[in-house]
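Visitor: sequence-free structure coming up:
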């Protein structure tokens, strides 16, 4: 199973910054130790052409050269640096590469990604470029170019605790992409964009309520969309120990969530690209445990795909 990373591009964040940048390298080390069958590969940067399938040329250029207005840079939440711009491109590049691998093998992932607060013309909430949106558009373009003869249908299953407002806005009115977001009702962003299916959860939502809501959401997705490709944002931030999450899902609940999503896609033989999205544990070990569990579950479903492929 292919796993793409760009964690060696570390942002020079100021002392006390709340974003846990170290988690990406730590996750790569855990995967190397506990999942020796995973093929870890450094991600290449996304090209301007790929980014422009979603983002405006002016925004791409401003990120590249550090010319965003101060307010726009503050909304992203990171100070500009060459490493910030390069890491943003490579985070998208990792999801692009994982998408190509998932087409071949059924399941592949990005050790980062899930930057779903990014709009076409601005970033927000630690999200610079929208990796899933760019990869979805690139997959659709590649599909048209290979002469398959039908438009590629995509489903985005966003289980980060925060609503995927940027993704929802990018794909509003587009019948070829179905956006599903299961998120905390009272959490960031406080002005939400309408997804094709939004499921709002109350503060303190625990395993049973969370999994019931997910089951209903997947059933609705089944009735409303027949995707050829799934992007799964496997946020660790619904966990009870997450300092930004406000929900109360346990590690067992998160593992059950992952199994539901991967099994839903497997039963329908839909290639699945998964990305890590958010995770801000009071104890960073909680975030790493949840993410490593996602990779272990993904590995099991990747093996199922290999057993049925010619």
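Guide: Yep, that arrived. Computed from a prediction, not measured in an experiment: that's the story for all the values here. Numbers count the residues shown, from 1 in each chain.
Visitor: can we go C-alpha only for contacts and neighbour counts from here?
Guide: Will do.
Visitor: Give the other helices and strands that the strand or helix carrying residue 303 contacts.
Guide: Residue 303 belongs to helix 284-308 when assigned by DSSP states H and E. Taking 3 or more Cα pairs under 8 Å, 6 or more residues apart in numbering; DSSP states H and E as contact, the helices and strands that helix 284-308 lies on are helix 23-34, helix 82-105, strand 107-110, helix 251-267.
Visitor: which parts of the strand or helix carrying residue 61 are buried?
Guide: Element membership of residue 61, judged by DSSP H and E, is helix 57-65. Residues of helix 57-65 classed as buried: 59-60, 63-64 (neighbour count, 16 or more other Cα atoms under 10 Å).
Visitor: Kindly calculate the angle that that helix makes with helix 82-105.
Guide: 120 degrees (axes from the mean of the first three to the mean of the last three Cα atoms, to 10 degrees).
Visitor: and helix 57-65, what does it pack onto?
Guide: Short answer (3+ Cα pairs under 8 Å, 6+ apart): helix 57-65 packs on helix 82-105.
Visitor: mind running it again at 10 Å?
Guide: On a contact count with 3 or more Cα pairs under 10 Å, 6 or more residues apart in numbering; DSSP states H and E, helix 57-65 meets helix 48-51, helix 82-105.
Visitor: deepest of those, which one?
Guide: helix 82-105 (a mean of 24; mean count of other Cα atoms under 10 Å).
Visitor: isn't residue 243 right up against residue 278?
Guide: No - judged on Cα atoms under 10 Å, residue 243 makes no contact with residue 278 at a distance of 11.1 Å.
Visitor: These two: which has the busier surroundings?
Guide: Between residue 243 and residue 278, counted using other Cα atoms under 10 Å, the more crowded position is residue 278 (28 against 15).
Visitor: what's the distance between the more buried one and residue 242?
Guide: Noted for residue 278: a distance of 10 Å to residue 242, by Cα to Cα, to the nearest Å.
Visitor: next, the one to line up against it:
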């Protein structure tokens, strides 16, 4: 496991809004239209938020302060993000000719907002002993010292670090449930041989990233392909969650709810229907709530225009079942 820096801890947020959902209008990523060269729908966060029509005060994060970032990301890594080529390599869009201030404004700042959103929504889940949802985040290809796959900051690792630091009596053992179609190699590299972090990862082994070193951190994994149906996938998920919770007994669940496993996704190459995604999320939340385990949901990948509608329907379904924001 990477040795996280020991720093003087900033204080946890003093006030968590009544609605445990994090969103900022700056989540959406735009860079002079160049973002359209990547299949990722960088506008999906705003679409989901407007579909939800949230009533009441929700979490509005600021840009993640450096005092939080340096707990996980070393200074040399943060310094490397001043160079356009480093960001180009991570998000796979030809933006290396854009000046660094533009990239920080249009690419890094939205991801800093989303990273802080994950941390604060995680705090909301712990303090209300139920749930938090960040309408962005889930940068599961980013580790403490590397970035890639449209992921810059390791918001999953950062969230786990800070909730453990801020709420040591409440959170020691964390279960990461990663259901994005891609292997979550970033957080896996950060938590290799960490006994207090249990990683469940369902992914397509035939696509990016194929990180064999990171796979050593997966304590319950399963591979899926285009032939697997909703019924098969959801049955496997039920079995996996029952096993992981019974064996590990986590204090907190971080749910990486990628929707790139949905039918037609150009990168995920899996075959889960929209209704299957909605049922998947309900299953994860049901196991969490029935076992009295706080859960944070982050959105992660999903590369179709219809993803936003499916995510919004799923969160509305969670709200109807568990009264999240009404």
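Guide: Right, received. Where do you want to start? None of the values given here were measured: they were computed from a predicted structure.
Visitor: list the residues that contact both of residue 278 and residue 242 of the first structure?
Guide: Counting by Cα atoms under 10 Å, 6 or more residues apart in numbering, the residues touching both residue 278 of the first structure and residue 242 are 161, 236, 287.
Visitor: Map residue 72 of the second structure across to the first structure for me.
Guide: Aligned by TM-score structural alignment, residue 72 of the second structure pairs with residue 54 of the first structure.
Visitor: possible to save the helices and strands packed on helix 284-308 of the first structure as JSON lines with distance to residue 175 of the first structure?
Guide: Output for these, formatted as JSON lines (distance: least, Cα to Cα, whole Å):
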{"stretch": "helix 23-34", "distance to residue 175 of the first structure": "34"}
{"stretch": "helix 82-105", "distance to residue 175 of the first structure": "20"}
{"stretch": "strand 107-110", "distance to residue 175 of the first structure": "24"}
{"stretch": "helix 251-267", "distance to residue 175 of the first structure": "19"}
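Visitor: Can you say which of those is nearest to residue 116 of the first structure?
Guide: Nearest to residue 116 of the first structure among these is helix 82-105 (11.5 Å), distances taken as Cα to Cα.
Visitor: any idea of the angle the closest one forms with helix 284-308?
Guide: Going by the same axes, to 10 degrees, helix 82-105 of the first structure makes 30 degrees with helix 284-308.
Visitor: tell me which residues of stretch 296-308 of the first structure are tucked away?
Guide: 296-299, 301-302, 305.
Visitor: Show me how far it is from its chain's centre.
Guide: Distance, stretch centre to chain centre, for stretch 296-308 of the first structure: 19 Å (Cα atoms, centre = their mean, to the nearest Å).
Visitor: which residue lines up with residue 205 of the first structure in the second structure?
Guide: In the second structure, residue 205 of the first structure lands on residue 228 (TM-score structural alignment).
Visitor: picking up where we left off before, now neighbour count too, for the shared contacts of residue 278 and residue 242 of the first structure, in a markdown table please.
Guide: Listed next are these as a markdown table, based on neighbours: other Cα atoms under 10 Å:
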| residue | neighbour count |
| --- | --- |
| 161 | 30 |
| 236 | 29 |
| 287 | 24 |
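Visitor: just to revisit the earlier point, please work out how many residues are found near the match of residue 72 of the second structure.
Guide: 22.
Visitor: And for residue 295 of the second structure?
Guide: 29.
Visitor: what residue of the first structure takes the place of it?
Guide: Per TM-score structural alignment, residue 295 of the second structure is aligned with residue 272.
Visitor: sorry, back to before: contacting residues for the match of residue 72 of the second structure?
Guide: Per Cα under 10 Å, 6+ apart, neighbours of residue 54 of the first structure: 119-121, 129-131, 133-138, 170-171.
Visitor: Apply 8 Å and report the result again.
Guide: For residue 54 of the first structure, the contacting residues are 120, 130, 133-134, 137, 170, by Cα atoms under 8 Å, 6 or more residues apart in numbering.
Visitor: Give me the buried subset of these.
Guide: 120, 130, 133-134, 137, 170.
Visitor: biggest separation within the residues you listed, which pair?
Guide: Maximum distance among those (Cα to Cα): 12.4 Å, for 120 and 137.
Visitor: Give me the nearest residue to the residue nearest the centre of the first structure, chain neighbours excluded.
Guide: In the first structure, the C-alpha nearest the mean C-alpha coordinate belongs to residue 114, at 2.5 Å (Cα atoms, centre = their mean). Distances taken as Cα to Cα, 6 or more residues apart in numbering place residue 277 nearest to residue 114 of the first structure, at 4.1 Å, with adjacent residues excluded.
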